[in-house]
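> test case, fold it:
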Amino acid sequence: MSMFRTVVRLAVVIPLMFLVACADTPDADAPGSDVLGVVFDDFGHVHGVGTNPADGAVFVAAHAGVYRLDPATNTGTRMAGRVQDTMGFTVTGPDTFLGSGHPDLREDLPPNLGLLRSTDAGRTWDTMSLSGEADLHAMDTSGDLVVAYDALSGQVMSTTDGTSWSTLAAGDVRDLAVAPDGTVWIIDAIGALATIDDQTIVATDDGPSAELGLIDVAPDGTVVVATPDGEILTRSADGTFRTTGSVPPGTQALDVADRWLIVSASAVHESVDQGKTWTDLLTSSAVRSGP
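Got it, this is the predicted structure:
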């Protein structure tokens, strides 16, 4: 066979093979079908975690999508197959989530999604406000109050209707949480505990000396924080913090709205005793297989 004919045949066959491969690959189509069996290592960086009150399932929002966890198979289901970098993830009710972030590149959407809401457990998302205007890296709710940190403007903002926003303060924020009484707790740029006073982020006098990375507030008002190294601390009624437990390092997301959940670099962990002990719901393949 001559080189010319080989080149011509390859030029025809390779595009055809490429088209067939694309047609058989779920990610080549627009989002729509759930993708089963995704391992923890393929989630990408995790931005949020929470429990769906509709069925008790744990959901993780990550760089490569929103996942419903299946601890029995040590995998997650990517909702609607959407590779959406979902940030500011918050569960607000049965099958109802809030989020922000950046779109699946197969969808014709602006690079910054503003405030999104899903009412079908993350399969579809509707824009509520700030489309193309805000990148909400951290978000929490208490009743109708939504508080979020916009990484584009460097502002902490609030809304009660999802459309009209007010600026609470300006400054760099790692994480934030809203207490039942409406107090906004913040982990600032250097990992210190802070609140907002007169539209200013102010470090508290009674915060832990350790560098903090994550914060959430339990329904009873207990403030819970985590260090990047995995130490879990809770705030007592007198304002002091004590260590209640620990998880592996590389903490990425924390939720104590229902059962306590935290995501480390190697697993999704659950506690049913207010952080004293933790069990693994989903682990990386490295942890599952061992050394």
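
> only C-alpha atoms from now on, for both contacts and neighbour counts.
Fine.

> helix, strand or coil for residue 11?
Reducing the assignment to helix, strand or coil with DSSP: H, G, I helix; E, B strand; the rest coil, the entry for residue 11 is helix.

> OK, contacts around residue 89?
47-49, 61, 97-100, 138-139 (Cα atoms under 8 Å, 6 or more residues apart in numbering).

> could you redo the last one with a cut-off of 6 Å?
For residue 89, the residues meeting the contact criterion (Cα atoms under 6 Å, 6 or more residues apart in numbering) are 48, 98-99.

> quick check: strands, which of these are part of them?
For these, membership in strands holds for 48, 98-99, with DSSP state E as the criterion.

> output these as TSV; include the columns distance to residue 223.
As requested, these are arranged in TSV below (distance: Cα to Cα, whole Å):
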residue	distance to residue 223
48	17
98	21
99	22
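
> another for comparison:
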Amino acid sequence: MRKSSCATATTALAAAVLVGCSWGNTDGGAAAQPADAPSSSESPDDVAEGGADSSESVKSTEPLSSQETPSTPNGTDWTGDLPNTLTFESALAHVHGAVLRDRSLLVATHDGLTSVDVVTGVTESVGDSRDDLMAFAQDPTGALFASGHAGPGSPFSEPMGLIRSDDAGRAWSEISLGGEADFHSLAADGTAIAGWATTGALLWSEDEGDSWLPGPVTTAFSVALFMEQLWLAIPDVGLAMWNRDANAIEPVGEEGVLLATADDGSAMWRVDPDGFVHRTLDGRKWQQAGSVGAAEAIAASRNSAFIVTATGVQRLQVGG
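Okay, here's the model as predicted:
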């Protein structure tokens, strides 16, 4: 078990320390902005011109094309036809997060981790833990991170702080903040981990969760790491980026309540307050993929978003 280490630096100190971080923007001034134009591999139809006001609506009624091949952390490609809707035989308890893995969805619930077959909708409990997983994330190597409340017979503190699994969720170990932090949103990319805790703190780690520094907001619906930037869905603000050099939030003029980065890091998805689902490849231009009636969690590949509720899954897709 790793020793808990929670920094108590002031916000000003946090800003000073974060200037020297190697992850993301480190050259001073405003945060690095995503590229103005899509990459040369994108067709003109891939990205709507002019931002959100001219978002291109993309229908989601056709099966998944075999051309979609973003890789999951274990190297399995998402290819072949998949259904657009799945209904669970038995409702899940309190869905709090989801990631894609092994042609399945791993879903964090009130009763531990559940695997959902994306073709059949069959659900299966993963491992022996029945902890209430309130936040859930996967990094590009396939390591899983979670937080929440200890269940019956759990070896973890209450709250659990940050825990980690390196075997697809079958076994977990405590990393830090046990008994201190109850994260309700997490994002992980390499050594960088960000999370919003119910103590009213955005926390940031550069060493896989061993130590933490505070950020400049006290509330966030959702967090995501994309294009070496930390993205936040903030009440009364909408979608924003954290300029770590200035330790300030920079709104980007879009709405969002749920965020997800594609399993290969090539795209970011957001669900807005009206249930519309959007994708970006560059952080500036967004495609609208459709709408959902309810969303408790979102997991994504480059071309597909899987919207999870307690009773089933809805898949939306875009091309490119």
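
> thinking again about what came up before, can you list the contacts of residue 89 of the first structure in TSV and add neighbour count and distance to residue 145 of the first structure?
Below are these laid out as TSV (neighbours: other Cα atoms under 10 Å; distance: Cα to Cα, whole Å):
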residue	neighbour count	distance to residue 145 of the first structure
48	27	19
98	27	12
99	31	14
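
> just give the number of residues close to the counterpart of residue 249 of the second structure in the first structure.
Residue correspondence, TM-score structural alignment: residue 249 of the second structure in this structure matches residue 201 in the first structure. As a burial measure, the neighbour count of residue 201 of the first structure was computed by other Cα atoms under 10 Å and equals 23.

> so what's residue 201 of the first structure closest to, chain neighbours aside?
Nearest-residue entry for residue 201 of the first structure: residue 195, 5.8 Å, with adjacent residues in sequence omitted and distances by Cα to Cα, 6 or more residues apart in numbering.

> now for residue 251 of the second structure, how many residues are close by?
Per other Cα under 10 Å, the neighbour tally for residue 251 of the second structure reads 17.

> my guess is it contacts residue 242. True?
No. At 8.8 Å, residue 251 of the second structure does not count as touching residue 242 under the criterion of Cα atoms under 6 Å.

> of the ones in strands among the contacts of residue 89 of the first structure, closest to residue 241 of the first structure?
residue 48 (23.6 Å; Cα to Cα).

> give the full set of residues in contact with that closest one.
Taking Cα under 6 Å, 6+ apart as the criterion, residue 48 of the first structure is in contact with 60-61, 89, 253.

> any idea how far the counterpart of it in the second structure is from residue 11 of the second structure?
Under the alignment defined by TM-score structural alignment, residue 48 of the first structure corresponds to residue 97 in the second structure. Taken as Cα to Cα, to the nearest Å, the spacing of residue 97 of the second structure relative to residue 11 of the second structure amounts to 29 Å.

> how far away is the nearest residue to residue 256 of the second structure once chain neighbours are set aside from residue 86 of the second structure?
Nearest residue to residue 256 of the second structure, sequence neighbours excluded (Cα to Cα, 6+ apart): residue 272, at 4.1 Å. According to Cα to Cα, residue 272 of the second structure and residue 86 of the second structure sit 22 Å apart.

> now residue 178 of the second structure
In this structure, residue 178 of the second structure and residue 86 of the second structure are 36 Å apart, going by Cα to Cα.

> residue range for stretch 181-190 of the second structure in the first structure?
So stretch 181-190 of the second structure sits over residues 134-143 in the first structure, by TM-score structural alignment.

> what comes up buried for the matching stretch?
Along stretch 134-143 of the first structure, these residues count as buried under the neighbour rule (16 or more other Cα atoms under 10 Å): 134-142.

> how distant is it from the center of its chain?
A distance of 11 Å separates the centroid of the chain from that of stretch 134-143 of the first structure, by Cα atoms, centre = their mean, to the nearest Å.

> could you pull out the helices for the second structure?
Taking DSSP state H as the test, the helices found in the second structure are 11-18.

> tell me the contacts of the spatially most central residue of it?
Nearest residue to the geometric centre of the second structure (Cα atoms, centre = their mean): residue 260, 3.8 Å. Going by Cα under 6 Å, 6+ apart, residue 260 of the second structure touches 268-269.

> what residue of the first structure matches up with it?
Under the alignment by TM-score structural alignment, residue 260 of the second structure pairs with residue 216 in the first structure.

> excluding residues flanking it in the chain, which one is nearest residue 255 of the first structure?
By the measure of Cα to Cα, 6+ apart, the closest residue to residue 255 of the first structure outside its immediate chain neighbours is residue 261, 5.2 Å from it.

> which ones are touching the one you found?
Remark: with contacts taken as Cα under 6 Å, 6+ apart, residue 261 of the first structure is in contact with 254-255, 269-270.

> so which of those residues belong to strands?
Counting by DSSP E, the part of these found in strands is 254-255, 269-270.

> among those residues, which one has the most neighbours?
Counting by other Cα under 10 Å, top hit in these: residue 254 with 26 neighbours.

> what residue of the second structure takes the place of it?
Counting by TM-score structural alignment, the partner of residue 254 of the first structure is residue 298.

> try residue 66 of the first structure
Under the alignment (TM-score structural alignment), residue 66 of the first structure maps onto residue 113.

> kindly provide the distance from its match to residue 146 of the second structure.
Following Cα to Cα, the distance that separates residue 113 of the second structure from residue 146 of the second structure is 10 Å.

> go on, residue 56 of the second structure?
Relative to residue 146 of the second structure, residue 56 of the second structure is positioned 35 Å away (Cα to Cα).

> can you find the partner of residue 272 of the second structure in the first structure?
Aligning on TM-score structural alignment places residue 272 of the second structure opposite residue 227 in the first structure.

> what about that match, neighbour count?
Residues within reach of residue 227 of the first structure, counting by other Cα under 10 Å, total 22.

> make sure it is actually in contact with residue 213.
Yes. With contacts defined as Cα under 6 Å, residue 227 of the first structure counts as touching residue 213 at a distance of 5.2 Å.

> how much space between residue 178 of the second structure and residue 259 of the second structure?
Residue 178 of the second structure sits 26 Å away from residue 259 of the second structure, going by Cα to Cα.
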